[in-house]
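Colleague: Predicted structure and sequence below. I'll ask about it afterward.
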Amino acid sequence: MHKLLTFQNEGLLRHALTHRSYVNENPGEMHNERLEFLGDALLTFLSGEYLYRQHPEMGEDEMTRRRSALVDERQLAKFATEAGIDFRMRLGKGAIQDGGFQNPNLLSSTFEAIVAAYYLDCDRDIEKIRPLIEQFFDSVPEGIVVARSSVDSKNRLQEVVQATINSSPPKYLTEKAGGMAHKPEFISKVLVGDKVYGEGKGSSKKDAEKRAAEDALAKLKKRGLI
């Protein structure tokens, strides 16, 4: 069993593996969304610190793009599969029937929750989880990180906006717009100042915001601004 699934407190592991769709069918259980929130924050910090240490010559913009590539939905889903989290997820029957064990959104979200739970299981000592998490970062080929970072739509939009329109970065207004518990839909609007520049839908907040950024970039290109 992967070390990321070895806990002193088995209840924490069970909590981290439990998706909302499972809770809907098994009242009394707790879903992992709060842990997902904490795990996202931990991974953002750890990946940023990792890049800061590994690349002392790298500028802020490039580190931001690479950080996004290291912790995007696709990459975290891959980490989850490598750790053996996929078929350990506690999903509702509908989510399983819809291919939930291979769903990148569910895999990445559960990986975030597991990281948070592992951190709590280690008495909130980030130094105890850092070496393990960095093993995942080390496993991503440099070429893949560079390729993904170069096409990150949110970072690209921010660069364009701050260079040509407004010194402040774009803001995203994202909310759940429906869907099933195991298959949600989010809608996002990206604003520059008070004006909406693009909209997008996705199965996660990150995906919806990415689509909104892509929509804004396409409109700016059509207007000849990029």
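Modeller: Received it, and whenever you're ready, just let me know what you need.
Colleague: Going by C-alpha atoms from here, please, whenever you check contacts or count neighbours.
Modeller: Fine.
Colleague: From residue 143, how far off is the nearest residue to residue 20 once chain neighbours are set aside?
Modeller: Residue nearest to residue 20 in three dimensions, not counting chain neighbours: residue 31, with 4.9 Å by Cα to Cα, 6 or more residues apart in numbering. Separation of residue 31 from residue 143 (Cα to Cα, to the nearest Å): 36 Å.
Colleague: in which helix or strand would I find the spatially closest residue to residue 40 that is not a sequence neighbour?
Modeller: Nearest residue to residue 40, sequence neighbours excluded (Cα to Cα, 6+ apart): residue 112, at 5.6 Å. Element membership of residue 112 [criterion: DSSP states H and E] is helix 104-121.
Colleague: Helix 104-121 and the helix or strand that that helix is followed by, what's the angle between them?
Modeller: Following helix 104-121 in sequence order, the next helix or strand is helix 126-138 (DSSP H and E). Using axes from the mean of the first three to the mean of the last three Cα atoms, to 10 degrees, the inter-axis angle of helix 126-138 relative to helix 104-121 is 150 degrees.
Colleague: Go ahead and name everything in contact with helix 126-138.
Modeller: Outside helix 126-138, the residues that touch it by Cα atoms under 8 Å, 6 or more residues apart in numbering are 4, 46-47, 50, 70, 79, 118-119, 122.
Colleague: Apply 7 Å and report the result again.
Modeller: Here helix 126-138 makes contact (Cα atoms under 7 Å, 6 or more residues apart in numbering) with 70, 79, 119, 122.
Colleague: Give the closest residue to the second one in space, chain neighbours not counted.
Modeller: So that's residue 79. Residue 79 sits nearest to residue 136 (Cα to Cα, 6+ apart), 6.7 Å away.
Colleague: doesn't residue 200 fall inside a strand?
Modeller: Yes - per DSSP: H, G, I helix; E, B strand; the rest coil, residue 200 lies within a strand segment.
Colleague: Not counting residues beside it along the chain, what's closest to it?
Modeller: Spatially, and ignoring its direct neighbours in sequence, residue 200 is nearest to residue 212 (4.0 Å; Cα to Cα, 6+ apart).
Colleague: Could you count how many residues lie near that neighbour?
Modeller: 30 (other Cα atoms under 10 Å).
Colleague: another structure for you, compare them:
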Amino acid sequence: MPSTEELLKRLGVNIDPETLRLALTHRSYAYEHGGIPTNERLEFLGDSVLGYAVTDHLYKNYPDLPEGDLAKRRSAVVSTRALAGIARSLGVGEFILLGQGEILTNGKDKSSILADTMESLIGATFLNHGIEVARQMVMRLILPLLHDVDVLGAGTDWKTAIQEIAAAKKLGNIEYRVTGSGPDHQRTYQAVLHIGGTAYGAGTGPSKKEAEQESAAVSWKMVRPHDESTEAK
């Protein structure tokens, strides 16, 4: 495992070693090591800081958007999918302390674990430096997503979004065809979305659900209404 100094460099903040270790301690690791503290309380804290920072930014920078649109944008960028994507881009998974069961099932790449750990790191930053430094870190990570039409267009539920578009365009029935590969302890799934018998987007993931979500996201970009493909900044 690389030094946590590299992780802090990627995050752009300093977190004291004890708090950082706590932020990276998944409950599966804690259980196997005598019930030591987990990162769940930091996750709870970081979730609130994240929500505040994004809400404050949206309110101040999008004065003409109604409440519903503000909520949709916030939901999109604080979702498990969005946070897991950020964590993967930073390589957070390689630093998470996991139990053997999670290690064997590729827990370091599970979206739920990655997203929860990102919230824990935000919480740890808040504890060490206060709200302003934590807010600045959140904005560095989140701002690119707020300008991503593909992220904002469908919110957080890609499968629902593609279903709605397919129904509106009368494209036909939706079917996810999923296959798996690799050993049982590190299995990868591939999903291809078929609409009306026609193959659309493909996705991969460590679980069938994540592979289907990825294929739905790719497919949404292919069939979305034309007026959702551009957005005034």
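Modeller: Sure, I can see it. These numbers were taken from a predicted model, which means no experiment stands behind them.
Colleague: Can you give me the TM-score here?
Modeller: TM-score of the superposed chains, computed with TM-score structural alignment, normalised by the length of structure 1, equals 0.62; 153 aligned residues with a Cα RMSD of 2.3 Å.
Colleague: Kindly state which residue of structure 2 is aligned to the residue nearest to residue 20 of structure 1.
Modeller: Alignment note (TM-score structural alignment): residue 31 of structure 1 maps to residue 38 of structure 2.
Colleague: What is the burial count for its match?
Modeller: Neighbours around residue 38 of structure 2, by other Cα under 10 Å: 21.
Colleague: Now do the contacts for it.
Modeller: 22, 25-27, 30.
Colleague: I'd like those written out as a markdown table, with distance to residue 179 of structure 2 and neighbour count added.
Modeller: As requested, the contacts of residue 38 of structure 2 are exported to a markdown table (distance: Cα to Cα, whole Å; neighbours: other Cα atoms under 10 Å):
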| residue | distance to residue 179 of structure 2 | neighbour count |
| --- | --- | --- |
| 22 | 37 | 22 |
| 25 | 32 | 23 |
| 26 | 29 | 22 |
| 27 | 30 | 18 |
| 30 | 33 | 18 |
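Colleague: Just the closest of these to residue 115 of structure 2, please.
Modeller: Nearest to residue 115 of structure 2 among these is residue 26, at 11.8 Å by Cα to Cα.
Colleague: average offset between the biggest helix by length in structure 2 and structure 1?
Modeller: In structure 2, assigned by DSSP state H, the helix with the most residues is helix 40-61. Aligned to structure 1 and superposed, helix 40-61 of structure 2 gives a mean residue distance of 0.9 Å (mean Cα distance after the TM-score superposition for structure 1).
Colleague: which element follows that helix toward the C-terminus?
Modeller: helix 67-77.
Colleague: follow-up on the earlier one: tell me the secondary structure at the match of residue 31 of structure 1.
Modeller: On the basis of three-state DSSP, residue 38 of structure 2 is classed as coil.
Colleague: Wasn't residue 178 of structure 1 part of a helix?
Modeller: No - counting by three-state DSSP, one finds residue 178 of structure 1 to be strand, located in no helix.
Colleague: Number of residues surrounding it?
Modeller: 11.
Colleague: try residue 94 of structure 2
Modeller: 16.
Colleague: quick one: the alignment partner in structure 1 of it from residue 44 of structure 1, how far?
Modeller: Using TM-score structural alignment, the partner of residue 94 of structure 2 in structure 1 is residue 87. Applying Cα to Cα, the value for residue 87 of structure 1 to residue 44 of structure 1 is 25 Å.
Colleague: re earlier: report the mean distance between the helix holding residue 112 of structure 1 and its aligned residues in structure 2.
Modeller: Looks like 0.5 Å for helix 104-121 of structure 1 (mean Cα distance after the TM-score superposition for structure 1).
Colleague: who touches that helix?
Modeller: Contacts for helix 104-121 of structure 1 (Cα under 7 Å, 6+ apart): 4, 7-9, 12-13, 16-17, 32, 35-36, 38-40, 73-74, 76-77, 80, 86, 100, 125-126, 129, 204.
Colleague: Which part of structure 2 matches that helix?
Modeller: Going by TM-score structural alignment, helix 104-121 of structure 1 lines up with residues 111-128 of structure 2.
Colleague: quick one: buried residues of the matching stretch?
Modeller: Residues 111, 113-128 are the ones in stretch 111-128 of structure 2 that count as buried (16 or more other Cα atoms under 10 Å).
Colleague: Check stretch 52-67 of structure 2 too.
Modeller: So for stretch 52-67 of structure 2, counting by 16+ other Cα under 10 Å, buried means 53-55, 58.
Colleague: what does stretch 136-147 of structure 2 give?
Modeller: Buried-residue list, stretch 136-147 of structure 2, by 16+ other Cα under 10 Å: 137-139, 141-142, 145-146.
Colleague: what's the offset of that stretch from the middle of its chain?
Modeller: Centre-to-centre, stretch 136-147 of structure 2 and its host chain are 13 Å apart (Cα atoms, centre = their mean, to the nearest Å).
Colleague: So the equivalent of residue 19 of structure 2 over in structure 1: helix, strand or coil?
Modeller: Aligning on TM-score structural alignment places residue 19 of structure 2 opposite residue 12 in structure 1. Following three-state DSSP, the label given to residue 12 of structure 1 is helix.
Colleague: The closest residue to residue 12 of structure 1 other than its chain neighbours and residue 209 of structure 1, how far apart?
Modeller: Leaving aside its sequence neighbours, residue 12 of structure 1 sits nearest to residue 117 (Cα to Cα, 6+ apart; 5.8 Å). Distance, residue 117 of structure 1 to residue 209 of structure 1, using Cα to Cα: 26 Å.
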